[in-house]
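*Asks:* Everything below, folded, please.
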Amino acid sequence: MQKPSSQPTSTSGVLGRGTYSESLRIGAILRKETVGGILLVITAAAAIIWANSPAADSYFALRDFTFGYEPWHLELSLGAWAADGLLAIFFFLVGLELKREFVAGDLRSPAKAIVPVAAAVGGVIVPALVYVAINLASPDTLRGWAIPTATDIAFAVAVLAIVGSHLPAALRIFLLTLAVVDDLLAITIIAVFYSDDLSVTPLLLALIPLALYTVLAQKYRQFFHLKPAAAWFILLPIGFVVWALVHAGGIHATVAGVLLGFAVPVLHRKGTAGPDAGPGLAELFEHRVRPLSAGFAVPVFAFFSAGVTVGGWTGFVSAITDPVTLGIVLGLVAGKPIGIVGTTWLLTKLTRVNLDPALRWMDLVGVALLAGIGFTVSLLIADLSFTPDGSTNDHAKVGVLTASLLAALIASILLRARNRRYRAIEAEERVDADHDGIPDVYQEPGRESAETVTAPDPDADTPGNRPGTR
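*Replies:* Here you go, the predicted structure:
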């Protein structure tokens, strides 16, 4: 018999819990991102210290050291390899997560997707407008309008781990969904607005290996005799060719990572699901790529990108008063939460969707402030917006670092103030009075019965073993 709750536990509306399988999957992802987020903070701090030390010249010499094959447009500096190459690994995971969310996750339902997607869009538009308003009188700096639109989920999760927040499943799912949709919007912005000197021939040629990659990925069980591990060794070189051609074509190479992620199937094919099907290709790739991305690719990028010479207190004051810096700081710290919370509030007024009664608007504000931690993608867009060796680029990075720290600090204060309530919700979500392995709050009347039969593997590539390959 289900144990009654002392608080309303609505599962519909804004910040509803969603399904148990989705809660498990999101929790597993965020636990993996925590270590990467802490490494990200450490490497960024090391870069800032080194770049402002007496040995600063050696840092910039290392960052600007070039190698590669020039005829393929691949003679790049270490910093460029990190931004164009290593971040493509990160965006490959973004593509996988986006596809999983909209094909196998809770966001396959338009009714569940509309609020977080709309909130993410609001969280991109408002910061951009804030930046443009502050820099309107300076056309040369308007190119950086997209810098304050990004969210760094790894850094945000690291903040949660450090402050010890017992953030409820609903808030965690909402935060990750915001970040994933935000990444999609960011990569779209990069592809459309930050692609220069396009070369049609390499881009057309890239379609050939991309098509081959897609076919092999979709039919990997036939081609590789039900051994996904074999697919890894075949698809990786093909993916590199796609990346190299997209890079040569003038589109930022991280776009190739997203496209390759989209091509990987996230569900088992009909007839191969079940306990004997083995891991799916998306699961295999995620297990192998996520540690590489969170533990190496993103921290190394942060190390080469975050190293900016501040110039002491005088230099910091000069940077912080620059309209570029002000636009970024206000865009991330104020524009992000205003866009996210404002759009969500507007939806509650225009539709029948209401805030889950177990939570408060302050909770949404705290999550929206975490979304104001731009960092990784914001640093990338700063490098694409301004000349890397110019003072404007340095000031933009000071803005990104300052805004991310401010957003993290304010969010930590708000979320810690609510930790007692979060612990109560967390305890409620663990109650399993009928001992069937599924918490009782996920078995309330009206929830999907298919999601309450068994507790799925949070890392599985299909929460319900649905047929079909997508």
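*Asks:* use CA for all of it now, contacts and neighbours both
*Replies:* OK.
*Asks:* Report the distance from the strand or helix carrying Ala47 to the chain centre.
*Replies:* Using DSSP states H and E, Ala47 sits within helix 20-51. Mean C-alpha position of helix 20-51 versus that of the full chain (C-alpha atoms, centre = their mean, to the nearest Å) differs by 11 Å.
*Asks:* show me where the stretch 51-200 of the chain has strands.
*Replies:* 66-67, 76-77 (DSSP state E, counting those that start in this stretch).
*Asks:* among the ones you listed, which is the most enclosed?
*Replies:* Highest mean neighbour count of those: strand 76-77, a mean of 17 (counted as mean count of other C-alpha atoms under 10 Å).
*Asks:* what's that strand in contact with?
*Replies:* Strand 76-77 is touched from outside by Arg63, Asp64, Phe65, Thr66, Phe67, Gly68, with contacts defined as C-alpha atoms under 8 Å, 6 or more residues apart in numbering.
*Asks:* With distance to Ala396 as added columns, please give those residues in JSON lines.
*Replies:* Formatted as JSON lines, the contacts of strand 76-77 follow (distance: C-alpha to C-alpha, whole Å):
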{"residue": "Arg63", "distance to Ala396": "18"}
{"residue": "Asp64", "distance to Ala396": "19"}
{"residue": "Phe65", "distance to Ala396": "23"}
{"residue": "Thr66", "distance to Ala396": "24"}
{"residue": "Phe67", "distance to Ala396": "27"}
{"residue": "Gly68", "distance to Ala396": "29"}
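*Asks:* Following up with a second sequence; could you model it the same way so I can compare the two?
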Amino acid sequence: MRRVVEVWPFRPTIHHSRRLAEALRAETVGGVVMLAATVVALVWANVSTDSYEALRATTFGPASLHLDLDLREWAQNGLLTIFFFVAGVEVKEEFVHGELSNLRKAALPILASIAGMVVPVLVYLAVSWGAPGAGRGWAVPTATDIAFALAVLAVTAGAMPAALRAFLLTCAVVDDLGAISVIAVFFTDHLNLLALTAGAALIALYGLLQARRVRGPWIYLPIALLAWYLVELSGVHATVAGVALGLMTRVRNDPGEENSPAELATHRLRPLSAGFVVPVFAFLSAGVALDTGSLSTMFSDRVVLGVVAGLVVGKFLGVFGGAWLAVRLGLARLSEELHWRDMAAVSTLAGIGFTVSLLIGGLAYGDDPGRTNAVTTGVLAASLASSVLAAILLRARVRNRAGAQDDDGHRRSIGDRS
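*Replies:* Next comes the predicted model:
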């Protein structure tokens, strides 16, 4: 009895924290937490705009190290590095163990994802052409929010074939890789080659230690932090360091090894990413005033209309059209479990931009708060529209599939009786 009393203050805390971590590994829970953070940000920004903006503008960090950033910058450049590290590990997992390890299977989502990045840019440019500042926002509608999209799929269409989720996941992984490449190449204002070279050397050292089977988080954590700092100092967006470190993490299990370093890292970091990193970023990025003026701007500003059209229309046309064209040309094969109507429904999910679209919007128009807020409103509206439309289509497909299975079962039972 005494033993129970001694551990009582601690045991429930550990137990519940583990249960919370397990819950946050589920796509639906992470999506709900992110959505809740967004709603709180919108409510706060519209109830007390000054206090919300004051919070976002709060600056801390050592100025001597050029790290005196405000909270929004810390979320973009610091916290999101963890999100992109997990994304980098997922990309490598897909290349080693997943759909991307088989070129024949990988061709469909890869080609669909590439088209799903190119077509939204064309749609955006067609709508926004000639508008002031339009050339800076072309990359905003290229990204799909993997967490939000998978959460909507899990909630609305959990009964759909696993091949549909695999297609969406692989598309989103390739999409993330494309988005981080765009950030690295097109959103670098200045370049400190010395800092970038030193950061790349540390990332290579991280990879070498992984290859040599060196163990211990306290060896890798200082290397990762210093690599992040040097990439941040170089002028390249610091989240690139997260993806690079994720790609360097070993994903193959050694003989007798229960979990690879990649499995251990994602097991520990996914709850942190889903439960803290992405919600904090969403909270600090999504707070915009939804007054009559801002809403009218959304419908009159062709840059914002281009973002909305690029996400809602361009993403669907790109992903679905790219998949259809790849199959028609014989470059890929559609799974026997899936129908083109399933592909149309899941392609609509690609229009959920959110996390990465908000990040790119902030990078593109960071010096223009009015345009940044307008683009943020457009991303939120497009993501909501894509979520609702996809949910309706996916639920319809679930019902149609269930009805078809019932009809098949009924015909078989009649055949058995006859």
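*Asks:* Switch the strands of the stretch 51-200 of the first structure over to a markdown table; also include distance to Asn354 of the first structure.
*Replies:* Output for those, formatted as a markdown table (distance: least, C-alpha to C-alpha, whole Å):
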| stretch | distance to Asn354 of the first structure |
| --- | --- |
| strand 66-67 | 54 |
| strand 76-77 | 50 |
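*Asks:* excluding its backbone neighbours, what's nearest the corresponding residue of the second structure for Ser77 of the first structure?
*Replies:* Under the alignment (TM-score structural alignment), Ser77 of the first structure maps onto Asp70 of the second structure. Excluding the flanking residues, the one nearest Asp70 of the second structure by C-alpha to C-alpha, 6 or more residues apart in numbering is Thr59, at 3.9 Å.
*Asks:* Would you check that the one you found makes contact with Glu73?
*Replies:* No. Counting by C-alpha atoms under 8 Å, Thr59 of the second structure stays clear of Glu73, with 9.1 Å between them.
*Asks:* helices and strands around the helix holding Ala47 of the first structure, which ones?
*Replies:* Applying 3 or more C-alpha pairs under 8 Å, 6 or more residues apart in numbering; DSSP states H and E, one finds that helix 20-51 of the first structure contacts helix 56-63, helix 153-163, helix 169-193, helix 298-306.
*Asks:* One more pass at 6 Å, please.
*Replies:* Applying 3 or more C-alpha pairs under 6 Å, 6 or more residues apart in numbering; DSSP states H and E, one finds that helix 20-51 of the first structure contacts helix 153-163, helix 298-306.
*Asks:* mind putting the ones you listed in a markdown table, distance to Leu284 of the first structure included?
*Replies:* Shown next, in a markdown table, are these (distance: least, C-alpha to C-alpha, whole Å):
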| stretch | distance to Leu284 of the first structure |
| --- | --- |
| helix 153-163 | 21 |
| helix 298-306 | 20 |
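*Asks:* Would you point to the one among the ones you listed that's packed deepest?
*Replies:* Greatest average neighbour count among those goes to helix 298-306 (a mean of 25), per mean count of other C-alpha under 10 Å.
*Asks:* What residues in the second structure pair up with that helix?
*Replies:* So helix 298-306 of the first structure is aligned with residues 278-286, judged by TM-score structural alignment.
*Asks:* ok, back up a step: report the separation between the match of Ser77 of the first structure and Ile223 of the second structure.
*Replies:* 24 Å (C-alpha to C-alpha, to the nearest Å).
*Asks:* What of Val251 of the second structure?
*Replies:* Val251 of the second structure is 19 Å from Ile223 of the second structure, by C-alpha to C-alpha.
*Asks:* which one of the two has more residues nearby?
*Replies:* Between Val251 of the second structure and Ile223, Val251 has the larger neighbour count (other C-alpha atoms under 10 Å), namely 23 against 17.
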